[in-house]
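Peer 1: this one's sequence-less:
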């Protein structure tokens, strides 16, 4: 098995699977930046203008907005990027709309963005914004959390050229819609900008630190705590269906026990989400868990070494030995009960569920 693993991995690297650079496509500039000039540079008067609303990008990446397939299909994906720094792009997307909205209320608003995504659905395009909104009375530095934002919008029959416009309207709708849920005393207490930024930056350190102890995680809560439910596991591979069964055992009692409702497993700091009998490589990318398939091979950290040696090496078909082959794409059907069908590209940082 060791010889086969070495040959498989070596063939993967020589074929360019690990070193091929991902293609990128910049989305269109928001109208506000077009008016300021194609470079996106602001005049000094614009920069000095006091804003009633601002966006802070805590996604952990300054450019990536989403992924789309190559026109000629295949395993690779095109990375959709911001034409300028992501934070500047997102603020420009809402133009003066949200500045005017908050100024009219006599408050200052800050949207902390933890995740943003755009891409194709089976019938059009989608835009998604996830974060937390804070507000403070004008000219003060005492902010309270007013709502959590996780907003999805779609546009049937549209293409990715319209993604900027859809994302713009999504942010405005997400921020201006009525708040839902209960605001606890802790988040209702006024804090400074510095304190709220510290709070939000620390929220997903269990992801961003990129440390995944080996074992079986039965729940996302276990993963958040960094404590596997079982430290040892054994995989049974069904070569005909290309699926695996996860069995747990202890050193004291080596009896294998099929383990139900597994969220993920980790080995040698490689993390794999377990869905429909398949293990899909995921990794920390900033504050998000992203399916490794979608990342540029030049920066990808989880190249599926564990998977190839324990699962892929058992398959006869060459393509089946590649954890990033199309057969392992995770499709989301009727996503959020909104009739949206699309590819999952990441994991929701709050719930641990596959996400657009």
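Peer 2: Sure, I can see it. The shown structure was predicted, so the numbers you read here are calculated from the model rather than taken from an experiment.

Peer 1: going forward, measure contacts and count neighbours with C-alpha atoms only.
Peer 2: Noted.

Peer 1: Just give me the neighbour total for residue 153.
Peer 2: Neighbour count of residue 153, defined by other C-alpha atoms under 10 Å: 19.

Peer 1: Repeat that for residue 245.
Peer 2: Residue 245 sits with 17 neighbouring residues when counted by other C-alpha under 10 Å.

Peer 1: Spatially nearest residue to it (excluding sequence neighbours)?
Peer 2: residue 236 (5.0 Å; C-alpha to C-alpha, 6 or more residues apart in numbering).

Peer 1: And the one you found, how far from residue 78?
Peer 2: Plainly put, residue 236 is 34 Å away from residue 78 if you go by C-alpha to C-alpha, to the nearest Å.

Peer 1: Check it against this one:
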């Protein structure tokens, strides 16, 4: 199989889908890898490193897309890339289709095989290809949020951990999954007062024990969330429903209750956002003000630390990519239940129900397409 790695074109996205070590693994498995010139430069990988391990370097993205049987990316294809879609082309990347109606329709109409990192799911419901980026995003959410608490950045002028005689900032984390846990870890490590809300009491109990009483836990309902947000200096939205649009849990009325200069970080923005007042922003222009509250809603937060993120991402995606290349997409999906969950669009049909439901489009069970 020919595996293609184009350079990411989302604004200030410096990650790359494959490291030179990943190229080495695919080549050793008998496959050809083509990489666009400078695709890895933002993450610190040179063309020479790729070519030394067997990759062919191509000067234009169009050549990579046209020659590849499978395209590996980090972020969803942008509109300028839709023209490359074609029947039987495999795209293996983060797709977040429940928030991308135009992309979904383009994939359906072209007959492209779209397998999403974020919906590959193990029997225990864990999301192995989303986990490392969620870990990065959760930690970065607090790191960035603490910066925007500075008065010079529009915030209250708070040091997140305070100083002796002065209380620390209050960080509220909405959602106790991988993103939320990453945010909690970073916030507690920085010395903040931290509250987490979730509807899973067992998860709250576990985190309370892990952080040994340094974490306040609250059952997530409208009343508790309103009270927590109202007193927060920094709120991290970390709510995820795999493959589906994020629910709007932090309402505009809650935001209006916050003190001026408070900060919201919506990590769920690439799935539509879990805060009513947020809209996607970029690393170049990451914040906006609404109701005197700083809103940070960058849709590719891990792109700010591309070296760490690329290495962590390839660690988990590469084994699946090798199996798709070895077996072909259809047999790989038949053989592997977790990977089958990653299928979103196959041969012109939406095979992930949450995506179909998001746009009121027809849904076809993946097993039907695979003839299982």
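Peer 2: Received it, and whenever you're ready, just let me know what you need. Treat the numbers as computed from the prediction; the structure is a model and nothing was measured.

Peer 1: Next, the TM-score between them, please.
Peer 2: The TM-score (TM-score structural alignment, normalised by the length of the first structure) is 0.25; 148 aligned residues with a C-alpha RMSD of 6.5 Å.

Peer 1: The residue nearest to residue 245 of the first structure belongs to a helix?
Peer 2: No: counting by DSSP: H, G, I helix; E, B strand; the rest coil, residue 236 of the first structure is not found in a helix; it is strand.

Peer 1: Of residue 236 and residue 78 of the first structure, which one has the most company?
Peer 2: A count of neighbours by other C-alpha under 10 Å puts residue 78 above the other of residue 236 of the first structure and residue 78, at 18 against 13.

Peer 1: just checking, the more buried one touches residue 26?
Peer 2: No: if you go by C-alpha atoms under 8 Å, residue 78 of the first structure and residue 26 don't touch, sitting 10.1 Å apart.

Peer 1: neighbours around residue 207 of the second structure, how many?
Peer 2: A count of nearby residues for residue 207 of the second structure, using other C-alpha under 10 Å, gives 20.

Peer 1: What residues sit buried inside the helix or strand where it lies?
Peer 2: For residue 207 of the second structure, the host element (DSSP states H and E) is helix 201-210. Of all the residues in helix 201-210 of the second structure, those buried under the rule 16 or more other C-alpha atoms under 10 Å are 204, 207-208.

Peer 1: which element is residue 334 of the first structure on?
Peer 2: Residue 334 of the first structure belongs to strand 331-335 when assigned by DSSP H and E.

Peer 1: Ok, residue 25 of the second structure next?
Peer 2: Counting by DSSP H and E, the element that carries residue 25 of the second structure is helix 20-28.

Peer 1: Now do the next helix-or-strand element following that helix: which elements does it pack against?
Peer 2: Per DSSP H and E, the first helix or strand lying C-terminal to helix 20-28 of the second structure is strand 32-36. In terms of contacts (3 or more C-alpha pairs under 8 Å, 6 or more residues apart in numbering; DSSP states H and E), strand 32-36 of the second structure is packed against strand 2-5, helix 20-28, strand 56-58, helix 61-67.

Peer 1: could you check the angle helix 20-28 makes with strand 32-36 of the second structure?
Peer 2: 150 degrees (axes from the mean of the first three to the mean of the last three C-alpha atoms, to 10 degrees).

Peer 1: Next secondary structure element downstream of strand 32-36 of the second structure?
Peer 2: Following strand 32-36 of the second structure toward the C-terminus (DSSP H and E): helix 47-52.

Peer 1: Which elements pack onto that following helix?
Peer 2: Looks like helix 47-52 of the second structure contacts helix 20-28, strand 56-58 (3+ C-alpha pairs under 8 Å, 6+ apart).

Peer 1: how about that helix: buried residues?
Peer 2: Applying a neighbour-count criterion of 16+ other C-alpha under 10 Å, one finds 47, 50-51 buried in helix 47-52 of the second structure.

Peer 1: Going by distance to residue 294 of the second structure, which of those wins?
Peer 2: Proximity of the buried residues of helix 47-52 of the second structure to residue 294 of the second structure was ranked by C-alpha to C-alpha; the top entry is residue 47 with 39.7 Å.

Peer 1: Run a quick neighbour tally on the residue nearest to residue 340 of the first structure when sequence neighbours are not counted.
Peer 2: Leaving aside its sequence neighbours, residue 340 of the first structure sits nearest to residue 334 (C-alpha to C-alpha, 6+ apart; 4.7 Å). By the criterion of other C-alpha under 10 Å, residue 334 of the first structure has 11 neighbours.
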